[in-house]
Every structure is written in structure tokens, then in C-alpha cells.
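Participant: got a predicted model here, sequence first, then my questions.
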Amino acid sequence: MEPRWLTDEEQRAWRAYRDVTHLLEDALDQRLRQTEGVSHLYYSVMGVLSEAPDRRLRMTDLAAQLKIPRTRLSYAVGRMEELGWVRREDSPDDGRSQLTVLTGEGMRTLERIAPSYVATVRATVFDRLTPEQTRVFGEVCEIIRAGLTGPDRPPLPADLPWRR
């Protein structure tokens, strides 16, 4: 069967999306490193944990939410432990699992860093969009996310990076 190639307009949109995702991730990481001395990954770990029940998650669940390999997460959590931002605990429900817990110091660090992060997101994304464009952008992202996470999503391989 012949591939269903992208139209010129679809190709333009896809390339713009691909480029902006890479550029935005880099901009957020560079800005946080310059202004706060923290990587975007560390900020993301603290952000996810801050929204979790009791500010704790199993390492496997944290890796899945962040979509990163568990080995990369383990390294980051180890470094964040040294900084006093998180701690690891054995899971009371499963002796094989560990929980990552956001400490009080980690929460204070997140609260200190958040304004810089939000300012960068606002300057790079939302200050450039009209309210109507923001609404449409949100709707488009929700549609794409639903297609990747909902019941009609493409089948995912068992060996996903965040399961390794």
C-alpha cells in the first residue's frame, strides 16, 4: 500500500511543531540553568512530585509521567537527594519499588524557581499569541494528547524508554 504522504501544508505544520518542541525544551532548560542553576528535568521532577498525593510517587510512575528512562531518572533523583530536594523511601505496598518524595526544601526550591519558569513560558509562548490563538493552541494540543493517550491511541511497544 502506498504511504499517505503529508501535504505541503501538513509538512510545514509538522516541521514547525518538531522544531518548536526542541527549541522550547532547550530554551526552558537554558533559562533555568542561567537564572536558577537548575535543569529543566530537575524542575519537572519537582513539579510532578508537588502535584502528587503526599508529594510522593513510585519511581516507575514518575519516569512514566516524565517520559524518560528510569536510569536517567535515578541519576537525577540521586543528585537531587544530595541537594536535599527529594528523598527515596521504600514503598510500603511493594517491597521492590521505591518512592520519590519531594522534601520541604525541594518544595521551597520549586516555589523559588517557578516565577522564572513561568516568565520564560509566558515570554516564549503565550505573550506571542492572541487569546483566540491560545484557545485554539490548547484545543489542538488536547486533541493530539487524547490521540496519544486515549483508547484509540496507536499500540505502544512494551519496551518503552520509561519502562527500562
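Facilitator: Looks like it came in fine.
Participant: drop to CA atoms for contacts and neighbour counts, all remaining ones
Facilitator: Noted.
Participant: quick one: residues contacting the most centrally placed residue in the chain.
Facilitator: Among the residues of the chain, the one closest to the centroid is residue 66, at 4.6 Å (Cα atoms, centre = their mean). Going by Cα atoms under 8 Å, 6 or more residues apart in numbering, residue 66 touches 44-45.
Participant: what does stretch 77-90 contact?
Facilitator: Against stretch 77-90 from outside (Cα under 8 Å, 6+ apart): 42, 96-107, 109.
Participant: second one coming, line it up with the first:
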Amino acid sequence: MADGKGLTDRELRTWRTFLGVATVLNHRIEQQLKDTAGLSHPQYEVLARLSNAPDGELRMTELAGVALTSKSGLSYQITQLEKAGLVQRRPCDNDDRGIIAALTEAGWSKLRETAPAHVNLVRSTFVTPLTPDQFTHLTAALDTLGAHLGITPQTITALREPPPT
């Protein structure tokens, strides 16, 4: 049904497969992080983004931009991470209204402990099932969709896995 009123059978199948794959991947990642680190996926993503920032810290507004979340959602995650001693907030030196979120030593340690298993799970569930050619095509397709949705190269760079240490 390519008449503008619905999706073709192929489009619908692809869309549903995409949703299913995303759901299963997110569930497996969420479960693994919970079981091995006591973290939610959004909490891990906050730690990972902070680890990619200079000195492991970012203004909350910048962090919300690269974390692809709302400011209120980010604030909730930061509060949980702060309670766990993994992140601390402090005022911005050059802006009285700005707040900096920074990894603590415990946060760096948690990330170093958690990242290898997380990377292994991502690799085993997302990378290795595909041939190199399939992965190249998937990358190109996702880059196109990301650009269409306004995901900038800066955001993509900030989504990298934390550096191993």
C-alpha cells in the first residue's frame, strides 16, 4: 500500500523488525547492566558520555544534548548517580546559573569495571552477527536516518564507548 495511506508489506515488516530488534537489544543491555553493575542503561550512558568529556565533566545542558534526553530526565539520572557516589554536581565557575556534572573516582571505577562486559554484549548482539558488508550498509543507513532526524556528528562522537583504562 504505497499510496500515502499506509506502509507497504515490506516497509511494515522492516519497521516491525527494527522495533523488535531495538526492544530486544535494549532489554538485554538493560538487564546486563543491572545484573553486573547495578546501573540502568540511561545511567550507564550518562557515565559513558561524561567519560568522553574533558576531565570527565560537562555542563548539564551540554550533557542533556549529547545524552539525547530531556533536562528533567537527565536530572533524575544524575540524582540517582549522585546518591550512588558516581557523579557529583557543582556550580559552573564562569556562569552562576550553570551546573557541572562530573564523574567521581567511584564513577570512573564503575565505568572501568562495567565497560568491557558492555562492549562485549554490544559486539556479540549487534556487530558480529552481521558480515562486514552488512555492517557497512547498516552504518550507512543509520547515518542517513540520523542526519534526517537531526542527530549531529557532535552527538554521534559523544555516543562513543568510554575509553578503556
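Facilitator: Received the coordinates, thanks. Note that this is a predicted model, so its numbers are computed, not measured.
Participant: quick check: TM-score for this pair?
Facilitator: Here the TM-score for the pair of chains, by TM-score structural alignment, normalised by the length of the first structure, is 0.83; 150 aligned residues with a Cα RMSD of 1.9 Å.
Participant: about what we covered before: pick out the most distant pair among the contacts of stretch 77-90 of the first structure.
Facilitator: Spatially, the most separated pair among the contacts of stretch 77-90 of the first structure is 96 and 109, at 29.6 Å (Cα to Cα).
Participant: which of these two has more residues huddled nearby?
Facilitator: residue 109 (17 against 8; other Cα atoms under 10 Å).
Participant: that one: what's it in contact with?
Facilitator: Contacts of residue 109 of the first structure (Cα under 8 Å, 6+ apart): residue 85.
Participant: which one in the second structure is aligned with it?
Facilitator: Residue pairing (TM-score structural alignment): residue 109 of the first structure is matched to residue 110 of the second structure.
Participant: how big's the offset between the host helix or strand of its match and the first structure?
Facilitator: With secondary structure defined by DSSP states H and E, residue 110 of the second structure is part of helix 105-122. Following the fit onto the first structure, the mean deviation recorded for helix 105-122 of the second structure is 1.0 Å by mean Cα distance after the TM-score superposition for the first structure.
Participant: what separates that helix from the chain centre, distance-wise?
Facilitator: 13 Å (Cα atoms, centre = their mean, to the nearest Å).
Participant: which parts of it are buried?
Facilitator: Residues of helix 105-122 of the second structure classed as buried by neighbour count (16 or more other Cα atoms under 10 Å): 107-108, 110-112, 114-115, 118, 121.
Participant: JSON lines for these, including distance to residue 147 of the second structure?
Facilitator: Shown next, in JSON lines, are the buried residues of helix 105-122 of the second structure (distance: Cα to Cα, whole Å):
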{"residue": "107", "distance to residue 147 of the second structure": "32"}
{"residue": "108", "distance to residue 147 of the second structure": "31"}
{"residue": "110", "distance to residue 147 of the second structure": "32"}
{"residue": "111", "distance to residue 147 of the second structure": "29"}
{"residue": "112", "distance to residue 147 of the second structure": "31"}
{"residue": "114", "distance to residue 147 of the second structure": "30"}
{"residue": "115", "distance to residue 147 of the second structure": "27"}
{"residue": "118", "distance to residue 147 of the second structure": "26"}
{"residue": "121", "distance to residue 147 of the second structure": "26"}
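Participant: much appreciated, bye for now.
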